[in-house]
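K.L.:
predicted model and sequence follow; I will ask about them next.
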Amino acid sequence: MSEPQKSTAEGSPAGRIFDLATLRRLYAFIRPYQGRFYLLVLIIMLAAALAPVTPLLIRYTIDNEIAAGDYKGLSLMLASMVGVLVVQAVMQFSNTYLSGWLGQHVIRDIRVQLYHKILHLRLKFFDNTPIGRLVTRTISDVETLADVFSEGMAAIAGDILQLVLIIGVMFYTDWRLAAISLSMVPLMLISTYIFKEKIKASFNEVRTAVANLNAFVQEHITGMNIVQIFGSEKIEAEKFRAINDEHRKANIRSIWYYSIYFPVADILSAAGTGLVVWYGAREILNSEVTFGTVTAFVMFINLFFRPIRMLADRFNTLQMGIVSTDRILKLLDSDDYTQNNGSYVPEKLRGQVEFENVWFAYNDENWVLRDISFRVNEGETVAFVGATGAGKSSIINLLSRFYDINRGHIRIDGRDLHDYELGALRRNIGVVLQDVFLFSDTIENNITLGDPTISRESMIEAAKLVGVHEFIERLPGGYQYNVMERGATLSVGQRQLISFVRAMVQNPRIIVLDEATSSVDTETEELIQRAIEKLMKGRTAIVIAHRLSTIQKADNIIVVDKGHLVEQGTHEELLQREGAYANLYRMQYKEMA
């Protein structure tokens, strides 16, 4: 099993902080909650405006009330400071709650849109995209956006406003102390810029490592039976250790930068405070500055340097949010989905199927089907046979529009396939695949797939027709029995029978069976064959068969070889021709002999 490939999207450098196009798209998700968003911005702005108030009150209290021994005035000022602290606490609570509330509602909406998009992507997209990367988009990348609202745009605006206000108040109070207080700012800005650039790169490495981990774990847990069958546990463990080491190294690099930056920022802040105390003490002795003013400036320095320290982190949070948003938007904007251009919803399909000069390739280069033409009349059964890779399964994938053809036409009841509304088309085509997938859910939900229009009575009737009702009733809980992930608690034959009921309960006009009996024993196959005869009565059936014994009664048998239709006819006609079908028939019975 191969290691996951790094996509260019994952390894791309982080985008610009103020990518206006991406921010506008992100704001579109905020629009339903713009009232609360603007309230959050207002609260952040007011909190920033209140930041210089407490130092100014303390300065006034020291220089006036305390110096004059006015205990009544001192009590009044203390009450004022308590009032300001209470208001700041309320604003802090409102800020934290509103930003969290907004973030969670927005990421909920984005996840819903993202998952809805994934549900409608073409199967070709999943052929080329590791599932782990889609998990990263839906979970990790979307979660990053929550931080954008709690520590991103509005918080950055509040920090910048606080810095501007504090600088203004400091210079208005005493320009000399203000200049000394800000003497460490150039060094702080340089260290902040270096930190921002380093942490930006490390964050992007962490995101890439997380995506690689998700892709690797998802793929290898899904294929665990292959790993154990071929005894590759040690090899796969080494691969995982290498990928996990990259994740560890990326995180340690970000921790290293944090470990350096914040002590440096604290040292610079302390140096600025020391300079103010040294210069202020000298000016107090010379009666040039009051004690209250120096005290206020010590507080101003803390209020000034704290937002600068936070800005670097907030900018990186916003930047990673922009990167995550960009990745999410690329997926949302992907046109690699089945276009539901049609609007025709038939009252009832007759079930006539026609392929006319159909060409198809999965990668637009190597043709899987070449100039295929055939017709299945209403109520007929047509079977496709041929070697593995001949193109049989591609035919039914095209019929259900899991993939779209490159050239030619496919018609049902004389109408082009693209004229049909996609949901209506697929509801009228019942598909039973060789590789059965069951969800970790009850048997009932695996049959109905949560469709409320399917009654319990019709489900039981379909189960009885297949002959599995009694088997299901014997299970603990009956139809409420949980089959676990991929139907692990059922045998291969039982899973196949459940999938057969799932197709029958939809009452489709066209039945497609893709090697539907190849994975079951003879007794189960006989059970299914009896159910198939009942199900096919009055319906069009398309069967891809491995066992030729199961299709001898088909109205038409088509032999496919390397994307071409090489011959067709009834079982007896094809045997008499002594062609490709006759050779396949003899080879199969020779193997059975």
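P.N.:
Looks like it came in fine. Numbering: from 1, shown residues only.
K.L.:
please make it C-alpha for all contacts and neighbour counts, starting now.
P.N.:
OK.
K.L.:
helices and strands around the helix or strand hosting Asp147, which ones?
P.N.:
Assigned by DSSP states H and E, Asp147 belongs to helix 142-151. Identification of packing neighbours for helix 142-151 by 3 or more Cα pairs under 8 Å, 6 or more residues apart in numbering; DSSP states H and E yields helix 71-119, helix 291-332.
K.L.:
what's the closest of those to Tyr585?
P.N.:
helix 71-119 (40.6 Å; Cα to Cα).
K.L.:
quick one: the residue most central in space within the chain from Thr208, how far?
P.N.:
Centroid-nearest residue in the chain: Thr138, 2.0 Å away (criterion: Cα atoms, centre = their mean). For Thr138, the distance to Thr208 equals 15 Å [Cα to Cα, to the nearest Å].
K.L.:
ok, structure two:
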Amino acid sequence: MPQSVYAETESKHKVEDWSIIKRLWKYVKPYTWLFVLGIILIFASAGLDLVFPYLTKVAIDDYMNADHAYSVETANGEFTITNDPEGAFRLKQLEDGSYVITDGESSYSVSPETLKELRVSDLNGLTKIVIYMLLVLIAMFGAVYLQVYITNYMGQKITHNIRMDLFKHVMKLPMRYFDTTPSGRLSTRIANDTKNLAEFFSSVITSLVKDVVLLVGIVIVMLRMSIYLGTISLFILPLILVSTLVFRYFDRIAYRKVRTRLAIINAFLAEHISGMPVIQIFNQEKRKAREFDNVNKSHYKSLIEQLMVFAIFRPLMDLLYYLAIAAIIWFGAKGILDGRVGFGVVYAFTSYVEMFFRPLRDIAEKYDIVQNALASAEKIYKIMDEPEEIYNEDRPVVTSLRGELEFKNVWFAYDSENYVLKDISFKVNPGEKIAIVGETGAGKTSIISILNGLYKIQKGDIFIDGRSLYDYNLQSLRKKLGLVLQDVFLFSGTVLDNIRLFDSSISKERVHEVVRYIGAERFIKRLPEGYETKILERAGTLSAGERQLIALARAVLYDADILVLDEATANIDTETEAIIQEAMEKLSHKKTVITIAHRLSTIRNTDWILVIHKGELVEKGSHEELIKLGGIYYDLYRLQYELGDIA
């Protein structure tokens, strides 16, 4: 399969399972006492499992099939039967179902009443065995219930913590990481892969421990019951070990493919569902369906490969099981005839062999889950090992800015080679209103990206209020930089939620005050439920202008000292543009305002204008000065005038 653009780059170095488990262990540590309690309950339930076949063996050999000795005394033509360990008589059942006692020469018929008297101790013993069995079953129920509850509780808590840590880490990754990582892949890691770990912690670890304890316990019990049959049973172990090791190797490879290709599907879906309007407008449905079919088939093939591995292993375990049973029956029958073992022992051995293969099958199934979980953990830690953005949290928190801004010989490239900004230098005084213009791709938006510290520059420096941008506590600094983008992102929730970003500590009255200040109240009142109008992700039901007003209200509400509009008026109606222009005029008396402009008619009243061309600052001045200069700005202005964009 050719490398997909949605696929992850696989690590060249194999990550050892134990190194992953060691890293996961730190999430288990806070719940060590629960883990230990779960292990104790596992040992208890495994021990109780081992008791049941042994009680069955005792019932058969000691009571049901017991070979008791009797003595017979005759007097006046009648006989009396008594239990006597030294007696020569034995109880025997005839072909017609009746019973006699015989010493080989003499035989005496035994009536049902006499038989009942002779076997009363056996009946009492069987009654005790049944009571013991019931008590074992009750104890097993209690132990298993507590173990399942405790381990699942522990597993869900651990998974919750891993998912929270992963999401917190993702939010702190530098913006460059998101430029090269599909959002669908991240969604897979946070949702699907952590879910795989939940099953690993909830059931797999404890089940594997129980299975190992059972296997060891079964071997010990079988050897103690009969060295003869126990040794024969253990001859099958080398075949089981070799089969398991081969299965482990191929199953890990198959599961890695499954996880990688599932991430590709999720990344493909996330991108194409977001781009559905473009797909439908340009009639790309059939082509995209074919592309998804290829991606889906690739995932299907990886699942079939994994299924083939398991489809071979499971029947192989069944074959080995029946070989072991056949061996027990054959050698057990010979042992009974030779008097080396009792029938109850053979019966118990068949139960123990069945019990022996049960955890082996369980280990095979759980091993699938283990490989799935370890593959998921490997991918989770691949994200966790990505270096976080440096926020300079040790620096003082920024409470306010004067609004002075200076770029000094700034060079910037997204890929560290192809510079999109070249030796940019300019200075903005507090309270000034400036504009940045230039053709598409000139580097205007890149200036805003580095101003927020989302990307780090390669050369030069950026100063805010006389201090380098990289000497600030970035998280607090960004709160003082208000940004209104051309493509406003709104979250699922209400209009009120999106203005105050779900911060309930900000009162509704404060939100209403800000909305009135920027002149957007009329727009909100027109909505079906006003501030409580529910909107979906990205607010597809709102116009571009309405989204811009919400973003502007958000920036003003958080009291930014430097306000940046990134082509905020490029695709909005005249009425909304007028509202934004009026709001910006009000704000410019208190804040430094930077506007990245597409429509030059909106920036005539700025203090001065920067013209960016191919990543370089080529012109600087007021609207009138740049028109008189007759350079690039004049050409842009004239072109828009001829196209009718300037009234």
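P.N.:
Looks like it came in fine. Just so you know, these numbers come straight off a predicted model, no measurement behind them.
K.L.:
Gly477 of the first structure: which of the helices and strands packed on helix 142-151 of the first structure is closest?
P.N.:
Closest among these, using Cα to Cα: helix 71-119, at 30.6 Å.
K.L.:
now for that closest one, which elements pack on it?
P.N.:
Identification of packing neighbours for helix 71-119 of the first structure by 3+ Cα pairs under 8 Å, 6+ apart yields helix 20-30, helix 34-50, helix 53-60, helix 142-151, helix 291-332.
K.L.:
what's the mean distance for the helix or strand that comes right after it versus the second structure?
P.N.:
Per DSSP H and E, the first helix or strand lying C-terminal to helix 71-119 of the first structure is helix 123-128. With mean Cα distance after the TM-score superposition for the first structure, helix 123-128 of the first structure departs from the second structure by a mean of 0.8 Å once superposed.
K.L.:
what range does helix 123-128 of the first structure cover in the second structure?
P.N.:
Matched against the second structure by TM-score structural alignment, helix 123-128 of the first structure falls on residues 175-180.
K.L.:
how about stretch 381-394 of the first structure?
P.N.:
Alignment of stretch 381-394 of the first structure against the second structure: residues 433-446, by TM-score structural alignment.
K.L.:
how far off centre is the matching stretch?
P.N.:
Stretch 433-446 of the second structure sits 41 Å away from the centroid of its parent chain (Cα atoms, centre = their mean, to the nearest Å).
K.L.:
so which residues of the stretch 201-350 of the first structure form helices?
P.N.:
224-229, 233-285, 291-332 (DSSP state H, counting those that start in this stretch).
K.L.:
how far does the longest one sit from the chain's center?
P.N.:
Its chain's C-alpha centre and that of helix 233-285 of the first structure lie 32 Å apart, by Cα atoms, centre = their mean.
K.L.:
helices or strands next to it in the packing?
P.N.:
Secondary-structure packing of helix 233-285 of the first structure (3+ Cα pairs under 8 Å, 6+ apart): helix 175-181, helix 185-222, helix 291-332.
K.L.:
and the angle from it to helix 291-332?
P.N.:
On the basis of axes from the mean of the first three to the mean of the last three Cα atoms, to 10 degrees, helix 233-285 of the first structure is oriented at 150 degrees to helix 291-332.
K.L.:
helix 233-285 of the first structure maps to which residues in the second structure?
P.N.:
On the basis of TM-score structural alignment, helix 233-285 of the first structure is assigned to residues 285-337 in the second structure.
K.L.:
mean per-residue distance, the matching stretch versus the first structure.
P.N.:
Relative to the first structure, stretch 285-337 of the second structure is 1.8 Å off (mean Cα distance after the TM-score superposition for the first structure).
K.L.:
what does Ser400 of the second structure correspond to in the first structure?
P.N.:
Per TM-score structural alignment, the equivalent position to Ser400 of the second structure in the first structure is Lys348.
K.L.:
ditto for Leu146 of the second structure
P.N.:
Correspondence of Leu146 of the second structure to the first structure, assessed by TM-score structural alignment: Ser94.
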